[in-house]
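1. my questions concern the predicted model and sequence given below.
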Amino acid sequence: MSDSESTSQTTRDQAIAWLLRLRDAPADAQLQRTFADWLAINPAHQTAYRQVQAQWDWLEPLKDQAFRARDEALRYRPQTHHSTWRQWPAYSAAAALLFGVGLAIFSPQGWYGLPHSYNTAKGQRQVVALSDGSELELNTDTEVRVHFNHAQRRVELIRGEAFFKVIHNADRPFSVQAGNLSVRDIGTAFDVYKQADRVSVTVQEGVVEMSVQSEHRELHAGQQLAYSDDHRFVPVIASDIAAATAWRQGQLIFNGRRLVEVLAEIGRYHDVQIRLPDPKLAELRVNGSFRTEQLDGMLNAVTALLPVNVKRIGEREIVLEAASGKR
């Protein structure tokens, strides 16, 4: 082991010890001052402590689970406070054991893996870097649950829409579960949109396999397919790759979409109810590109394109009515 490696490990052990001591005596003013002095000695101390703190926070979900390493680490208490340096080995040994067991069992590469949930509110988007190097991008009002372990990588799309850039690994397959539909990556970038009556899949790069029980469909770059709530694979109508993934640039693109569908899409991004009481207006077709964050701009564009007027009823309710003499 080189001197730098030894020093790094020593610093890490000290950081672990400090973490446990500060948790044990958070109100000890003298301890806080000594800790501040230790941080100031070397920038590497600050880096090591941040890393150890981040690992501890990552293991926080295990606080209600009992296993020997954790119990030993949390049960340890020093007999006196006279010699900080002499107490470090006992602290760091217990904590290192805790971290080692936790990372080996519960990390995304561990035997079991610990699920993580991510979600966005209406109007929000979020990009999540996954532990395997893959990337997950969440659209508005979306929730996913990520479960990685030593054998597999699985994401459950609970609601909404997400775009996946997957680092392919045949030994650890990557799959997305949306209702009854399973989407398996074969080295690709793809979009999955869970709607009330269907799950739509759009492939930007590579190949995916859509599976439901014994039925399978393979999709290649540039292709789209949906699985409906009546248990059928159905083509995606009046859409294309650019339109399906435009939300990633904060846009909505409609190519001949029915007005009722357009209003449903607009409503995903804003905390308002948009109603269309006249069923005759539902079949009007919309073409154009709109910014998702600009509700008034989208509605004004719709009224400019179609014979409808916008009527606001309170702060969170909007009604579209036929424009007089233009139906």
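-> That came through fine.

2. from now on I want contacts and neighbour counts done on CA atoms only, so please keep to that.
-> Fine.

3. surely Ala264 is within a strand?
-> No - Ala264: not assigned to a strand; according to DSSP: H, G, I helix; E, B strand; the rest coil it is helix.

4. in addition, the following structure is provided for comparison:
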Amino acid sequence: MKSKKYEALKNLFEQYEEGSIHQSQKEIIDDWFDQHQDEEIVDLLKDPEQEARIYKELHQRVMQPIKPVGVVRKLSQATWLRAACIILLAGIAVGLYYKKHNTTIDNPALVFQTYQTGNGQVQKVELADGSTIWLNAATTLRVPTPFKQRSIYLDKGEAFFEVKHDANNPFTVTTGSIITRDIGTSFNIRAYHPETEYRVEVASGKVAVERLSNSGKSEILNRSISQGQGLVYNVTDQKSQLIAKSPELIQGWKTNGTLYLDKLTLPQIAEELSRHFKIRAIVKHPELDRHQYTINLGTMDLNTSLPELTLRTGMSYELTPDKLTINPSANGMK
């Protein structure tokens, strides 16, 4: 969903096309069109490079030094309106540019170090503040350099955090629109599809979780999630659920490679098998079985896991060296 600022700029261009825009606003856009005759305006703000250029050009217009004059005169209403429109356009461009590029106006040169894992891989990352992060398979994590504000970004995947607590400089993890704040703890965040679901589980200490709305307003989802608790948040319907889970299971994948399937459908189980065993897994006719399964496969290998899944779900399967095909049972099993 587009931001209100984006919609305001879009509406301004639409009013121009309809001829319902104020004359002073029209002059500003006419001037813009004259300078960019060969460009398509409709999708102007969808391209990051164009956003940066718009910001630069409009910013220069706003910040252009005012020439001194010998007398002070009152500006006309049209002049004030023209100036306001320029500032509005610049503000919109600035906001869109910095929001989309995950940085701030105070620090436009923020640089990230990116860590990525592939299927079947687990990586340990040690931070400058003494905190440690383990990345599960198929995970992308960004850490700002230098690491001063202790705010990192889990773009996709699963990661376990052992945080060195500092009350004066809290540790935060941003995943999509969700921010997790450390309150002296170790915790696991799972978000392989951050646009639909987020899950945090606490192995020790506490965390607080909040959500940022499209307008940038913060909404507290839970102020204190304690050891052995987790929060599952459905991004689509914006509903959260508090769950219980043992600390051993929370960090099992990190400590001994445990594969724990927690309330997953067969397509989700196929994704887990792909990531864990580094094999392409698909489900034929997933509509035949929509049940959710909770199965602890422990440290079983693939050849041992598949018969167990067959027993627990009623599925059948075909396995080749590079592909696993799962065939759901027409009845499924709870």
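-> Great, that's in hand. Just so it is clear, the structure is predicted and the values come from calculations on it, not from any experiment.

5. tell me the secondary structure for the alignment partner in structure 1 of Ala128 of structure 2?
-> For Ala128 of structure 2, the aligned position in structure 1 is Ser131, judged by TM-score structural alignment. Taking three-state DSSP as the rule, one finds Ser131 of structure 1 in the coil state.

6. pull the number of nearby residues for Ser131 of structure 1.
-> Neighbour count for Ser131 of structure 1, taken as other C-alpha atoms under 10 Å: 11.

7. do you know how far it is from Lys165 of structure 1?
-> For Ser131 of structure 1, the distance to Lys165 of structure 1 equals 13 Å [C-alpha to C-alpha, to the nearest Å].

8. could you do Ala29 of structure 1 as well?
-> In terms of C-alpha to C-alpha, Ala29 of structure 1 sits 48 Å off from Lys165 of structure 1.

9. out of those two, which sits in the busier spot?
-> Neighbour count, other C-alpha under 10 Å: between Ala29 of structure 1 and Lys165, Lys165 has more, with 20 against 10.

10. show me what the more buried one aligns to in structure 2.
-> By TM-score structural alignment, Lys165 of structure 1 lines up with Glu162.

11. correct me, but that match touches Phe187?
-> Yes - shown here, Glu162 of structure 2 and Phe187 form a contact pair, counting by C-alpha atoms under 8 Å, at 6.8 Å.

12. follow-up on the earlier one: contacts only, for the match of Lys165 of structure 1.
-> Residues near Glu162 of structure 2 by C-alpha atoms under 8 Å, 6 or more residues apart in numbering: 131-133, 185-187.

13. ranges for the helices of the stretch 51-200 of structure 1?
-> If DSSP state H, counting those that start in this stretch is used as the criterion, the helices of the stretch 51-200 of structure 1 fall at 68-75, 84-106.

14. want to throw those into TSV with mean neighbour count and distance to Leu281 of structure 1?
-> Formatted as TSV, the helices of the stretch 51-200 of structure 1 follow (neighbours: other C-alpha atoms under 10 Å; distance: least, C-alpha to C-alpha, whole Å):
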stretch	mean neighbour count	distance to Leu281 of structure 1
helix 68-75	16	63
helix 84-106	18	54
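
15. who wins for proximity to Ser239 of structure 1 among the ones you listed?
-> helix 84-106 (41.2 Å; C-alpha to C-alpha).

16. angle of that closest one against helix 68-75?
-> 150 degrees (axes from the mean of the first three to the mean of the last three C-alpha atoms, to 10 degrees).

17. corresponding residues in structure 2 for helix 84-106 of structure 1?
-> Against structure 2, helix 84-106 of structure 1 falls on no residues (TM-score structural alignment).

18. and that helix, what does it pack against?
-> helix 3-24, helix 68-75 (3 or more C-alpha pairs under 8 Å, 6 or more residues apart in numbering; DSSP states H and E).

19. helix/strand/coil for Gln204 of structure 1?
-> From three-state DSSP, the assignment for Gln204 of structure 1 is strand.

20. right, and it touches Asp240 too?
-> No - using C-alpha under 8 Å, Gln204 of structure 1 is not in contact with Asp240, being 10.2 Å away.

21. what do those two both touch?
-> Gly222.

22. who has more neighbours, these two?
-> Neighbour totals were compared for Gln204 of structure 1 and Asp240, and Gln204 leads with 23 against 16 (other C-alpha under 10 Å).

23. for the more buried one, list the residues it contacts.
-> Contacts of Gln204 of structure 1 by C-alpha under 8 Å, 6+ apart are 188-191, 221-223, 241.

24. kindly recompute the last result at 10 Å.
-> Contact partners of Gln204 of structure 1, counting by C-alpha atoms under 10 Å, 6 or more residues apart in numbering, are 163-165, 188-191, 219-224, 241-242, 244-245.
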